[in-house]
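> Below is the structure, and that's it, no one-letter string:
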């Protein structure tokens, strides 16, 4: 298997690295966190100009036509700088749902709008009682003369507070935990009956609690076949796991570099603390864990388009576990080796730690995916 980057991928990596190096320093990020939106519309426009918003979108819709490996490279770069913009919510989760289930008209409107930076999406599937169970859906969509009436609530919707459109899952048939009977709908974020309460997650990124009360949507709002959306939801979640896994690798790279620099410069008893052999061993263990995690993130990226659903699910679950374990080890040790300064808001390593911990609990935590893997071999 060829792991060399293409010329286009090298150009992509160089362009993103240069942009974020100039525009996304730690102090600049802290300033963005204090704004009302919590991210930069200016940078969102620059992402559109560079073609980043259309990276996985077909050229027919104004995109770049890239694949999961391109997303992996971009998300790694985002992870190195703790990017706050709603890229994961819009381009990875939302656009994947539209590509998989949208009609030709829906794809033309939404994907073109995403690539140009005019439309932001949020994937509203999780519900408070469900935890990580993708079939646990209480939100309902009942048919009426004009289309459907949506009732229910969605929880921890990434960047749901700023999304122009919501991709909402709702039960159109069956009981609460039935795999069949779930449908997806495209809902205007400001539609009558939609209430959104935005808030900041522990890592500084934004999410929202969304309430749907008598929300009327037309039949053209339905994404894909009625009652058959679970497969799409699973594929969207798998794309999210692969993308956030790559983001964690970028975060680990930065934490590793910061820790090595600190060990070389922090003086104690007249010499750098990095001369302590025990700390050298710890830094080496961090490097090994990071590279193990990198291999698993690459596996996830290669599995996103795997046609065998069982093979894809097994490998992506393994990748989620591997990246989660590596991210926890590297981030905990990075904070510990920095000592007291690692716990302060003024120092970057703690911010990277929090992002990695939040990502570990997205789309099912390490324990959840370990259980899934154990069930497969039981």
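Great, that's in hand. These figures come from a predicted structure and were not determined experimentally.
> contacts, neighbours, all on C-alpha from now
Will do.
> Can you tell me the SS state at residue 72?
For residue 72, the secondary structure call by DSSP: H, G, I helix; E, B strand; the rest coil comes out as helix.
> Check the gap between it and residue 300 for me.
9 Å (C-alpha to C-alpha, to the nearest Å).
> repeat for residue 161
29 Å.
> and residue 108, how many neighbours?
16 (other C-alpha atoms under 10 Å).
> So it is in contact with residue 63, correct?
No. Assessed by C-alpha atoms under 8 Å, residue 108 is found out of contact with residue 63, at 11.3 Å.
> And the strands in the chain?
Using DSSP state E, the strands of the chain run over 121-124, 140-144, 147-158, 165-171, 182-188, 194-200, 206-218, 222-223, 267-268, 271-272.
> ok so, going back, between residue 72 and residue 300, which one's more packed in?
residue 300 (32 against 24).
> residues contacting that one?
Taking C-alpha atoms under 8 Å, 6 or more residues apart in numbering, we find residue 300 in contact with 241-242, 245, 315-316, 319-320.
> same deal with residue 71?
55-56, 243.
> Need these in TSV (columns: neighbour count).
Shown next, in TSV, are those (neighbours: other C-alpha atoms under 10 Å):
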residue	neighbour count
55	25
56	24
243	26
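> out of those, who's nearest residue 133?
Comparing those against residue 133 with C-alpha to C-alpha places residue 243 closest, at 20.2 Å.
> Included below, for side-by-side comparison, is a second structure:
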């Protein structure tokens, strides 16, 4: 299989990389992180103008019909720049669920705003005490007057505070279902916070939230396969983001070692440190291969078990490489590697969170074993 980028993919990747290099410097990122919203409207609109928000949506919904392979290099650039805008949560999760599950009316109501950047979505799936379980247990939806009544609690909902609509998974008598909920509806309470890597998340409490019958996305009780597929798709792209972050850590560490002198010579000349840098590079390239495999599988197979095995295998390797590269990069920088002023410390935090997001190594080892 040829894993080289097509001319179109390369052109898109170059455009995103150039934009982020010029307009998303480390100092600008810090200003965005510490702003009230934690995201940049200007950056988001630029992503929309570049076609990124429409990339994976179907052509029938005015998207480009692309897949994970089309976004791999883009996600690497975002990982290298430590982009904090909730791109994956909007495009790879919520947008994908609407595109694949929604009726023509629902798609027409939600996807144009996502494509042009005027509206944002957030995927509310995880529940307190349930770790990485995708199936809801405590969030319940019951039939009510003219529709549904929703009660429950969701945690770690990335981008919820800036979202217009929430996609909430809930348990109904028929099984797991997906609902479209206005983020500002009566009974919806958001408790926002900032994660260690600078992203904005929120706990979402749902108290007797009244929904119309048109709030149900897809068929009642049939949401779980779509949720699993979208999460695998997003996890494959998260692996690509991790590659970009690891590349940034490797480059910054090598540059520092060339400048830092000890005994009158750059520490990059010390063989033992060269060996450690080589191991960091090898881990990154091995992880890259696994990320490419995962992206190709989420794009190219209809076998859910095969797709899930490839994604879990990639996430296991990514988690291991993220730990090694992030920790080594900080150690080779010395004490200053943990300071707020250096980008490498923020890269360390992002890689640490990526290793946990949508399942840590232990979770995916268990999942892989169960699927083998």
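Sure thing, it's come through. As the structure is a prediction and not an experimental result, all values here were calculated from the model.
> still on that earlier bit, can you put the contacts of residue 300 of the first structure in a markdown table and add distance to residue 203 of the first structure and neighbour count?
Output for these, formatted as a markdown table (distance: C-alpha to C-alpha, whole Å; neighbours: other C-alpha atoms under 10 Å):
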| residue | distance to residue 203 of the first structure | neighbour count |
| --- | --- | --- |
| 241 | 17 | 27 |
| 242 | 19 | 30 |
| 245 | 16 | 34 |
| 315 | 27 | 19 |
| 316 | 24 | 25 |
| 319 | 22 | 28 |
| 320 | 19 | 30 |
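> Need the residues touching each of residue 72 and residue 300 of the first structure.
Residues touching both residue 72 of the first structure and residue 300 (C-alpha under 8 Å, 6+ apart) are residue 242.
> ranges for the helices of the stretch 251-372 of the second structure?
Ranges of helices in the stretch 251-372 of the second structure, per DSSP state H, counting those that start in this stretch, are 271-300, 304-333, 343-356, 361-371.
> Which one, of those, ends up nearest to residue 145 of the second structure?
Nearest to residue 145 of the second structure among the helices of the stretch 251-372 of the second structure is helix 304-333; the distance by C-alpha to C-alpha comes to 37.0 Å.
> what span of the first structure lines up against the closest one?
Counting by TM-score structural alignment, helix 304-333 of the second structure pairs with residues 309-338 of the first structure.
> Average offset of that stretch relative to the second structure?
Its aligned residues in the second structure lie a mean 0.8 Å from stretch 309-338 of the first structure after superposition (mean C-alpha distance after the TM-score superposition for the first structure).
> Flag every buried residue along that stretch.
Using 16 or more other C-alpha atoms under 10 Å as the test for burial, stretch 309-338 of the first structure gives 312-335, 337-338.
> so how far is the first residue of stretch 82-95 of the first structure from its last?
21 Å.
> what about it, distance to the chain center?
Computed by C-alpha atoms, centre = their mean, to the nearest Å, the chain-centroid distance of stretch 82-95 of the first structure equals 6 Å.
> Specify, as a residue range, where it falls in the second structure.
Mapping stretch 82-95 of the first structure onto the second structure (TM-score structural alignment) gives residues 82-95.
> What of stretch 236-252 of the first structure?
Taking TM-score structural alignment, stretch 236-252 of the first structure hits residues 230-246 over in the second structure.
> Tell me roughly how far that stretch lies from the first structure on average.
Stretch 230-246 of the second structure, aligned to the first structure and superposed, deviates on average by 0.8 Å (mean C-alpha distance after the TM-score superposition for the first structure).
> ok now that stretch, how far from the chain's centre?
6 Å.
> again with stretch 213-222 of the second structure
The chain centre lies 25 Å from the centre of stretch 213-222 of the second structure; the measure is C-alpha atoms, centre = their mean.
> do the same with stretch 316-325 of the second structure
Remark: stretch 316-325 of the second structure is offset 16 Å from the chain centroid, using C-alpha atoms, centre = their mean.
> residues making contact with that stretch?
For stretch 316-325 of the second structure, contacts defined as C-alpha under 8 Å, 6+ apart pick out 239, 242, 246, 249-250, 280, 283-284, 286-287, 290-291, 351-352, 354-356, 360-362, 364-365.
> Now with 6 Å, please.
Contacts with stretch 316-325 of the second structure, where a contact means C-alpha atoms under 6 Å, 6 or more residues apart in numbering, come from 280, 283, 287, 351, 355, 361.
> Of all the residues in stretch 28-47 of the second structure, which ones are buried?
Within stretch 28-47 of the second structure, the residues that count as buried by 16+ other C-alpha under 10 Å are 29-30, 32-33, 38-40, 43-47.
> So what's the gap between that stretch and the chain middle?
Computed by C-alpha atoms, centre = their mean, the separation of stretch 28-47 of the second structure from the middle of its chain amounts to 17 Å.
> How about stretch 157-177 of the second structure?
17 Å.
> List the buried residues for that stretch?
Within stretch 157-177 of the second structure, the residues scored as buried using 16+ other C-alpha under 10 Å are 157-172, 176-177.
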